[in-house]
Structures are given as C-alpha cells and as structure tokens.
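> quick one, structure for this:
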Amino acid sequence: MIMPLIPALIAWGIFTAFFIEKGWTPNAQLATIVGPFIHYLLPILIAYLGGHIVYGVRGGVVGSIATFGVIAGSDYLIAQINETLPADNQLGEINMFIGAMIMAPIAAWTMKQLDKLWDGKIRAGFEMLVNMFSAGIWGFAMAILGFYPLAWLINGLMDVLGAAVGWLVETNLLPLTSVLIEPAKVFFLNNAINHGVLTPLGIEQASQDGSSILFLLEANPGPGVGLLLAFTFFGIGAARASAPGAAIIQFFGGIHEVYFPYALMKPVLIVALIAGGATGVTTNMLLGGALRAPAAPGSIVAVVAQTANGSYFAVILSVVLSAAVTFLIASVILRASRKRDLLAEADQFSEAVSKTAANKGKSSAALDALRASDGKDRATVRSAEDAVDRLETEEGTGGQLDGGRVVTTKPVRNIVFACDAGMGSSAMGASVLRNKIKKAGVADVTVVNKAIANLDDSADLVITQNQLTDRARRQSPDAIHVSVDNFMNSPKYDEVVELVRDQHDESH
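Below is the predicted model:
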C-alpha cells in the first residue's frame, strides 16, 4: 500500500523543503498545499491502493470512501477536544495513514463478500444498477463505521505510539529501537516497520516541526554498507566476490534487501548491525539530525536530498559512523570464524560434488577431479554449490523436476520476479535476468517485476526469495516457481536462461 506511493511522498517532501516557513524558499501561498496533501491526498491514495489490492477498482473506490469517514471522524474528535483546551495548547490533526491501511482492506474485502451473495442472481439489464448502488451504499455504511469507532480507535493508537516515541526521545533511549529494527529488517520486515509505523509517526512530527529523526531509524544505509564492506575484505567464496557490487546497489541504489542474505548466512552479524544502527541514532539525537520526509528508497542520495536545513553534518556523520561501527564489529566476527568457515565450505564442496554425481546417475571425470581437489581450490567451491543450488528449484504445477532440471509442459514467455512491494529487490533481479536472456539471443520472453499480491495467471515462471515462495504459489498456482536466496546473482538464473533458450531453439 505504501511503496507505490513513494513518488507522492517525495513530492510532498519537496513542497515541504521549499515552501513552508522553515523551508529553503518560503512561500505562504504554495505552502497551503502541504497540509491538505498529507492530510487528505496521501491517506486516500493509500486507501485506494489497499482496496485495489483486495478487490480491484471496485475495492479501491469503496476503500477510499470508507477511509474518508475515518479522516472526518478523527478531525471531529480533535475539534471536540480542542474546545476544552486553551487557544495556545490546541491539538494538531492526525494524518490517517494507519487508518487507511486498516480500513481500506476491510471495506474492500467485505464488499467482495457481499458481491458473492448475489453473484449470478441479478436479472439481465440490472447488473450496472445493482453494482453501482451496492458499492455506494456499502461505502456509505463503512464511512459511518470509520467516522465513529475506527476513528476513535486510530486516534487512541496514534496517541499511544506518539507518547511511546516521545518517552524514548526524552529519556535518550531511542537508540534502543535498533535492537528491534535491525533484526526485523534482516527478516524482510523492513517495509512493514518503516512505512507501516515509522513513516506515519515521522510525518506527524514533520507536519508540526518541519522534520523528524524517525525517518532515519530504518532508512540509514550505514549499517548495511558497513556489513557488505566487511564481507568485501574479510568474507570468503561467493559472498566476498559479490559483496562489492551489493554495497554499491545498497548504498547508492537504496535497496537494503541485498545485504539481508549476508546477515542470514551468519546471524551473529546482526549484533554488528544493531550496534551500527544504534550509533547512527545516537549521533542524530546528539547533533539534531533529521529528515523532512521519508528517504525512500534508503539511498544516501535520497537521505541527503531529504535532510533538513542545518542537519547535513549530523546526518552524514551518522551514516559514516554507523557504517564504521558495523564494519569493525562484523570484521572481528568474520575474522574470528574465518578458519571454521573455510573448513565448512570444504565439507560442503565435497558433499556438493557427491550429490551432483548421484543426481547425474553416472561417474564423471570432471567431478572426480573436483573431488580430488577438495579443500585445495576455494575458487571451485562455488561451482559445486551452484550445482546443488540448481537441484533445489521449487516445483510448481506448471513444471516438474527431472534430474535436477526444470522442465515444463508449456512455453515460458512471461517471467515475473515477485516480492512484497513489487519494487526494489525484485526490480533488480528482473534487470539481471533480462540482461542474461538478451545476451542469450532470446527475444520473445518478457521479464517483469510485480508485488506478490498482483500475481495472476499470466505468469509462466515466477521467481521469489525463499521466504515468499509459498505466498507466490498461492497467487499463481499454475506457474513454475523458482526460489532464490539472493536476487542479485543466483545461479538459478542460468538454469532459467537455458530453459527458455532451449524452447526458443525448438520453436525456430
């Protein structure tokens, strides 16, 4: 619901940066756009997207109507409270980001269930009448529901969350949030934390104060690039080889997901990420670092672009120090376990060679040579791991495994990379595979990226990260499903390229 709206958040941030009283070029007339933009437009856009995900355009419309009830109900509650308060201590508006994220899917889902009740029972010629009035009446009913109980509930929730953040700031305990944020990010909950919790709270602060430190709690690219630099200098095997490229993508491209697999390889490294994240937060607390609007994606470019006036030194220093602390701690961990990791890779190499030979079903001079060099040539370890990796392709109803290779009963013409938001990591993976297919000389295969919720029957082959494959299979059960650990450089891409190239050669 939030990720596709990042351009709107950026536009709001630009209006804020230039035209509010504390902006670069204050303009009282243009500044009047800032309040309605954040209070009405963004929550309604969130509501439409949330409803659309559940029930298409019809769900988006009903979800938007219902969410406007929540917005109006919140405004009414605050107006009632302000009547009892002195003029110099009035409450500000609560922007209904969370209200939209809750109400819109509920309204769309209930509309979908209601439509099922009279599906196929409407007399010919009355379909449009029934569809229009049913959506309008149900939107009206859900707006009333939003105006009273849900607006009261969301206002209370925002008060509790705001008070909790205020307490952490006042007691100088805000760095402790890294204990929750950094591990949660590694388990792919970064978007839920940043855009589901921190962004709404940060926008509340920014709408009143012009900036917020909360925008930097999750988006700081320092810890991630510090971890990847540690792998660059002290890692082994494929992790070391791929870390420099991943660091560039993470730091400048803002796709934090690329460093998550490196942390999951050795979970103790999460300690380094926590320390780095806490260092960045502490630096910003002490020096007043803050952003005007969310930095999305979490690139150093986006962070600098959204930095509030007078906060550039603090923000840049927080990124540098968080990267340095993570790098130092991660380096110690990697160096301390380096000998054990090399031995473990040697064991994995021998096992991979044996498993490859077993799947091949016959002896191989090449495999025997690899086995003879067990533990002597570290550069070949990844080749055996790749062989095993190719044997673990997930099976979908549209294809099957045959001797470790994917075969399919239908042509593969539409390949989809899917992730939670349909952006970021899946876009990067799609770009990598698209280039490989182009180099292979195959011109009739499309490679796109989508959110898992938007998968449909048009996909012939779906590629997801391991944790998301089951969800993707439920959305697109007839596709071949391939699981990867890392969207950036999985060896399974070569298997997919070989599959589509073989099909292309057969058809020509």
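
> going by C-alpha atoms from here, please, whenever you check contacts or count neighbours.
Will do.

> so which residues of the stretch 301-450 of the chain form helices?
Listed from the start of the chain, the stretch 301-450 of the chain has helices (DSSP state H, counting those that start in this stretch) covering 312-336, 338-360, 365-372, 381-390, 425-439.

> outside of the third one, which residues touch it?
Residues external to helix 365-372 that are found in contact with it (C-alpha atoms under 8 Å, 6 or more residues apart in numbering): 350, 353, 357, 380.

> how about JSON lines for the residues you listed, with neighbour count added?
As requested, the contacts of helix 365-372 are arranged in JSON lines below (neighbours: other C-alpha atoms under 10 Å):
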{"residue": "S350", "neighbour count": "20"}
{"residue": "V353", "neighbour count": "24"}
{"residue": "A357", "neighbour count": "15"}
{"residue": "T380", "neighbour count": "16"}
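
> from those residues, which two are the most distant?
Greatest spatial distance in these: A357 and T380, 15.7 Å, computed using C-alpha to C-alpha.

> the helices of the stretch 301-450 of the chain: which one's closest to M103?
helix 425-439 (28.0 Å).

> what helices or strands is the closest one leaning on?
Judged by 3 or more C-alpha pairs under 8 Å, 6 or more residues apart in numbering; DSSP states H and E, the packing partners of helix 425-439 are strand 414-419, strand 446-451, helix 492-507.

> at 7 Å instead, please
Applying 3 or more C-alpha pairs under 7 Å, 6 or more residues apart in numbering; DSSP states H and E, one finds that helix 425-439 makes contact with strand 414-419, strand 446-451.

> deepest-packed of these, please.
Each of the helices and strands packed on helix 425-439 was scored by mean neighbour count; the highest is strand 414-419, a mean of 25, by mean count of other C-alpha atoms under 10 Å.

> and for comparison, fold this next one:
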Amino acid sequence: MATETVAKPRTSLRVHVQKFGTFLSGMIMPNIGAFIAWGLITALFIEKGWIPVPALGGFGTNAEGVPNVGLVGPMITYLLPLLIAYTGGRMVYDVRGGVVGAIGTMGVIVGAGIPMFIGAMIMGPLGGWTMKKIDLLWEGKIRPGFEMLVNNFSAGIWGALLAMLGFYGIAPLVQAFSTGAGNVVQFLVNNGLLPLTSIFIEPAKVLFLNNAINHGVLTPLGIQQSLEQGKSILFLLEANPGPGFGILLAYMFFGRGAAKASAPGAAVIQFLGGIHEIYFPYVLMRPLLILAAIAGGMTGIATLSVTGSGLVAPAAPGSIFAVLAQTSRDSYVGVILAVVLATTVSFLVASVILKTTKHSDEVDLSDATSKMEAMKGKKSSVSSVLTGAGAGVGTAVLAGPIKNIVFACDAGMGSSAMGASVLRNKIKAAGFPDVKVTNAAIANLSDTYDVVITHQDLTERAKPVTSSAAHFSVDNFMNSPRYDEIVELVKEHNTEGATPDAGAAAAAAAAAAGHGAHVASAPVDAAPTAGSGTEPTEAAETAAPSDILVAESVILNGTATTRDAAIDEAGQLLLARGAVDEGYLAAMHEREESVSTYMGSFLAIPHGTNAAKDHILKSAVSVIRYPDGIDWNGKQVKFVVGVAGINNEHLHILSSIAKVFTNKAQVAQLEAATSVEEVLELFGKVNA
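Model prediction:
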C-alpha cells in the first residue's frame, strides 16, 4: 500500500533574511557598550564637543608639536571593528575562530584606512569558518603532546594569510561597497528622498527584518558619516521611538478590550525601555496601522533632514534616553522635534484608523502576539505585558509547543527534584510523556527552557537568565495549584502531539499499583544538580544505590522541637553515615535562611546550598518523623528528609518520596507507621 509523502515546507526568503539579520546583529549587539563609550567620548571631547580635550579628542598638537592621536580615531578604526570581528568569529568557532577572525580583519583595516565594520562582519565569520574546516583536516591525527604546537601554529599561519587576503583582496572591495552605499545615501539626502526609506524600514521592523538593515548597513554607514561629519542621520532611521509610541498612544485613547488595557504598559516599555517589538502585535492586529508607522517614520526623517540633526553613535536600544545620550551637541532641538512630530503624526493616522474600522482587539491581541513570536522565531521576553496585563498572570506567551520544563532552586538537588517528579507524573498522566521535566540549580540555568518553575523567593533570580521562558512561582512544591495551570498550558500548546490514550493507560497502571493518579514507574529525567557537571544518562536517572537510605537513617520519633534543631538532627544522621562533613550542616542552615525547604503535605527537605557540594562525600538521605509536628516558618512539618546528593544518585529516592507525599492516604500511613520497615516499604523499596 502506497504511503503519502508530506513535502518538507520550504523556508521562505523572509526567514532567510531574518536569520541573516539575526547573525549580523549577533556581532553588533554584544558590543553596543563599546559603541556607546565611543559615542560619549566623541560627544564630550572632540573639538566641537561639550568639553573639548585635545589629548582625548584627537585634535591639535602636544607640547612637542606632534599631532594628538586621542581616543576617538583609534577606537573607531581599530577597537570597534576588531571587537565585531572577534565576536563574529567566536559565534562560528568559539574563541579560536574569534582570534583568527580578528587577525584577518586587521588586514582589512590597514588596507582600507577607514573604519571597516562591513569588512569585520565578513572577515570575522570567514576566519572562524575557515579555521574550523582546517582543524577538521587533521582532527584525531595529531600525535599526543603536539596538540598545542599544531593548534597555535596553524592558527597563526592561517591568520597571517587571512590578514594578507584582507589587505589585498577584501579591503578594496569593501571600500568600494562603502563608497557606493554612501553615495546612494547622499543622493537620497540631496534630493529629499531619504524619508521614503520609511516605506521599507517600518514594515521591515514588524517583520523582524530590521536587524539586517540596521546593523548590516545603517550602523556601519552611520559610523563612517559620523566620523567625517561629527553626526549622522542614519542612526535614527530605524531607532526613532516616535512611530511606535504614537500607535500605542492611539490604542490608549481609542482601542478596545485587552489592547487598550495593555497599551499604557507597552508604551512605557517601548518609549523608555527602547524595546520596539512590544508594539508589533498592535500593528499585526490592524495591518492598516503600518501606514501610521510609515507616516510617523517619514515625518521624523524629514524633520532631521530639514534641521540637519543627527546622532554621534547608534542608539541601542531605541529608548528616548539612549537617543538623547547620543545626540550631537548641535542637534538636540532637531532630534527632539523629530521624535515629537513622528509621535504626533503616527498618533493621528492611527487614531483615524482605529476610529473608522471595526475590530475586536480583545479577541486578537493574544493571537497577534503569537503571530509576532512565530515570525521572530522565538519567544518574546516582553510579550507577557500584552497578554497578562489585565489578568495578573506571570507567564510569557509561548509561541510553540512546550518541550522543556525546569524546576530551579538554589542547589538543584532537593526541593526542585521533588517538584519536578510531581509535575512530571502529572504531565505524563495527562498524556504528554515527551515533555521533559528536569531540575537544576539556578546558577546552572540557561535561556533554553519553555517553562521555569521556582520558589516564589527565587523567581527574580531566575528571570534574568531565562528571560524568554514562562515563569511560575510556587510556595509549595508538593501540591501547588500552579501545577494544574502548567498542565493546562501544556495541553493548550501541545494538543496536536498529545497521546491521551497513553496518558490514560499510565494513570490506570499507576492506580492498579496502588499509587492513585501518580505514575509509580516514571523515571526521573534529572537535570545536572549540585556536584554534577554533566547531563545524566538514562542509567543514572533510574539508578538507586543500595546505601542511600538505610534503616539507621530513619527515626520515627524525632526529639527536635524547632526548625533549626530538626535541621541539625537530620544533618547529624547524614554526618554519622559519613556522607557529609561539618561544613555541610552549616550550609543546610544557610540554605534555609535563604529559601524555605518546606514542600507541603507536612514535609520539609533541608539540604545544603549549591556552593556546599564539596562538603558532600557520598549520596545519602535521612528521614525523621515528628508526630506532634514542628513549626516551620508558620507551616506544620511532621516529616523532615535530609538530603545530600552527588550527581543524580539521590534522585530516585526523592522521586519515590514525592509520590508518597502527593497521596494523602500514604501520608496518613506514614503518620501511623510503627516500624522503620513500614516507612521504607512506603517509599517504594528504594534500596531494591
């Protein structure tokens, strides 16, 4: 029987250009701080600056009659291009590629004699890519002991050859291109046609093609123009916050529903924060509003042209503060007028469109935001303002299916591991076994997760390194109501790939095994934890060393009456096992002072901080029951589980403990247990 073949969708030209623009901006954006530094030095210390200083501005002569070099010229000629080249080479082939790319760029700089930003964007990635290919030629063929010799000399020889190629071959071509592009810009300026560029720039911004235009062409040409004339209008062709701000103001007055409610917050982020993408969904809801952006952009550019105003360096991000900070000394009136008039025109045109067209903003804002993120190719770190402004929801809009969820805590080995186990079982029972739920220390987080779950006291620490993820804060890792919200979120975004039959089967199997709705045999997909530097293997995830929990480490009637005493009691059991040293006990108290280890369901799991991993000698767990309960920061705790884990050896037992404490009947059995053997039995024979 013939099977139907589904053709692989072709990548659109827009996506290719978008990726190219992203790559270009990837070389420029990490170095924006250097551009700003150069711009400030230029604005302050050149001959026409606010505080002219010959030695810094590079004009006049010194006491010996030698012309001053200053900072302005060397920074723009050497520092900035070399930084760009190094960044581009490193993007392709790590530090080795960055070094070779920078060497090659030096040839272009010397050969051209002018700031070579475009040359750096060519030579940096080229140096990294060619070095990578050369290294592949003798990979695995170098005799032991000669690796450093071969690596250093190959990089040096190839870098020298690239420098000569840049000097004789690339520099003339790039110089000719720069001259031609500069002539085109000058032609547009001389003939009053520069405002027409908004017809292309404003739609390109909404389609996320602006990086290819702004960082690939406008910034390099603007730098060259600024060096020659002391300022450039090109820096404001795309960065003017006026057009977007006008559209958001129109929504504040004439919008409806969620769009109107979220517009004020979006306007603050766009105008003051400089994050222009926040207004893109508003344009996507009403495509006619692109006319407002174009009209505002053209007005701003025309104003700059008439007044002869410009910036001395790029304004990135496009905040009004960044714009004013980089404004040339003689251009403040023109630049401020350009922003005000662009805002006014954009507001008026957008207001007419909003008043004369019928549309349901409330229905389409979320869809428009998702559409924007789909075009961008990644989640937006600011889009939660649009979809959560009126609902108080602290999660970002997810543009695609949820694949990776991480629980993060300070150490990554106790509360996060148990919370991950609880949610993993819930998601699998819902029919989504392919969703990976892991746990990690906050220090090990990266911006690669779709959903991040933290204790409410740790959320602000996790957000900066996982800005594109949806964040959930909990104060109860065992049975937080947020888990059901996350499961619903997974259902919403992963419906097409759901396997409800598998989930039902898993739940039925779990029920038959006496674990209610929780999957008893679910493996622990653990992330790296304290003491772990690598991703665990499948074997490590399910391994349960026989001495992690022993009968001697289980006490049915603890003697402590306070939280700190209970931590000491649990820690002493770990110390008696030879699993930790005295320093780990101090770290357990330090961890508790930072964030509570209370988990819910009468359970606390004190453990050390991430920095205390060196005090762990082997993995071990201790269990103490307090029948009368202990006041744990206002919560009643009857069970204290001390945890010390190396790599992932302890995660199997934590998973078992989590399953027990999410089942009220089994918690009741623990409370009624009369022997240590009953406790071990309830934890699923973890030592088997």
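
> ranges for the strands of the second structure?
404-409, 436-441, 451-455, 470-474, 554-555, 598-600, 603-604, 620-632, 635-644 (DSSP state E).

> ok, residues contacting the fourth one?
Taking contacts as C-alpha atoms under 7 Å, 6 or more residues apart in numbering, the residues outside strand 470-474 of the second structure that touch it are 394-396, 450-456, 459, 480, 482.

> which one of those sits closest to N240 of the second structure?
N240 of the second structure lies nearest to A396 out of those, by C-alpha to C-alpha, at 26.6 Å.

> so who does the alignment partner in the second structure of L264 of the first structure touch?
Using TM-score structural alignment, the partner of L264 of the first structure in the second structure is L284. Neighbour list for L284 of the second structure: A368 [criterion: C-alpha under 7 Å, 6+ apart].

> for P203 of the second structure, see how far away L284 of the second structure is.
11 Å (C-alpha to C-alpha, to the nearest Å).

> any idea how far the match of L264 of the first structure lies from I278 of the second structure?
Between L284 of the second structure and I278 of the second structure the computed distance is 11 Å (C-alpha to C-alpha).

> identify the contacts common to the two.
Taking C-alpha under 7 Å, 6+ apart as the contact rule, L284 of the second structure and I278 have no neighbour in common.

> what's the burial count for the residue mapped onto L42 of the first structure from the second structure?
Residue correspondence to the second structure (TM-score structural alignment): L42 of the first structure is matched to L80. By other C-alpha atoms under 10 Å, 22 other residues sit near L80 of the second structure.

> swap in Q666 of the second structure?
18.

> also M285 of the first structure?
19.

> what residue of the second structure matches up with A239 of the first structure?
Correspondence of A239 of the first structure to the second structure, assessed by TM-score structural alignment: A259.

> contacts only, for its match.
A259 of the second structure makes contact with 251, 361-362, 365 under the criterion C-alpha under 7 Å, 6+ apart.

> next one: T446 of the first structure
Counting by C-alpha under 7 Å, 6+ apart, T446 of the first structure makes contact with 413-415.

> how close does it get to M142 of the first structure?
41 Å.

> how about V445 of the first structure?
V445 of the first structure is 44 Å from M142 of the first structure, by C-alpha to C-alpha.

> what's the answer for A305 of the first structure, then?
Shown here: A305 of the first structure relative to M142 of the first structure, a distance of 39 Å by C-alpha to C-alpha.

> how about N466 of the first structure?
Here the criterion is C-alpha to C-alpha. By it, N466 of the first structure lies 38 Å from M142 of the first structure.

> which one of these two has more residues nearby?
Ranked by neighbour count (other C-alpha under 10 Å), N466 of the first structure and M142 place M142 first, with 27 against 13.

> which residue lines up with the more buried one in the second structure?
Superposed on the second structure with TM-score structural alignment, M142 of the first structure falls opposite L162.

> OK, contacts around the residue lying closest to A241 of the first structure once chain neighbours are set aside?
Residue nearest to A241 of the first structure in three dimensions, not counting chain neighbours: T232, with 7.1 Å by C-alpha to C-alpha, 6 or more residues apart in numbering. The contact partners of T232 of the first structure, taken as C-alpha under 7 Å, 6+ apart, are 240, 243-244.
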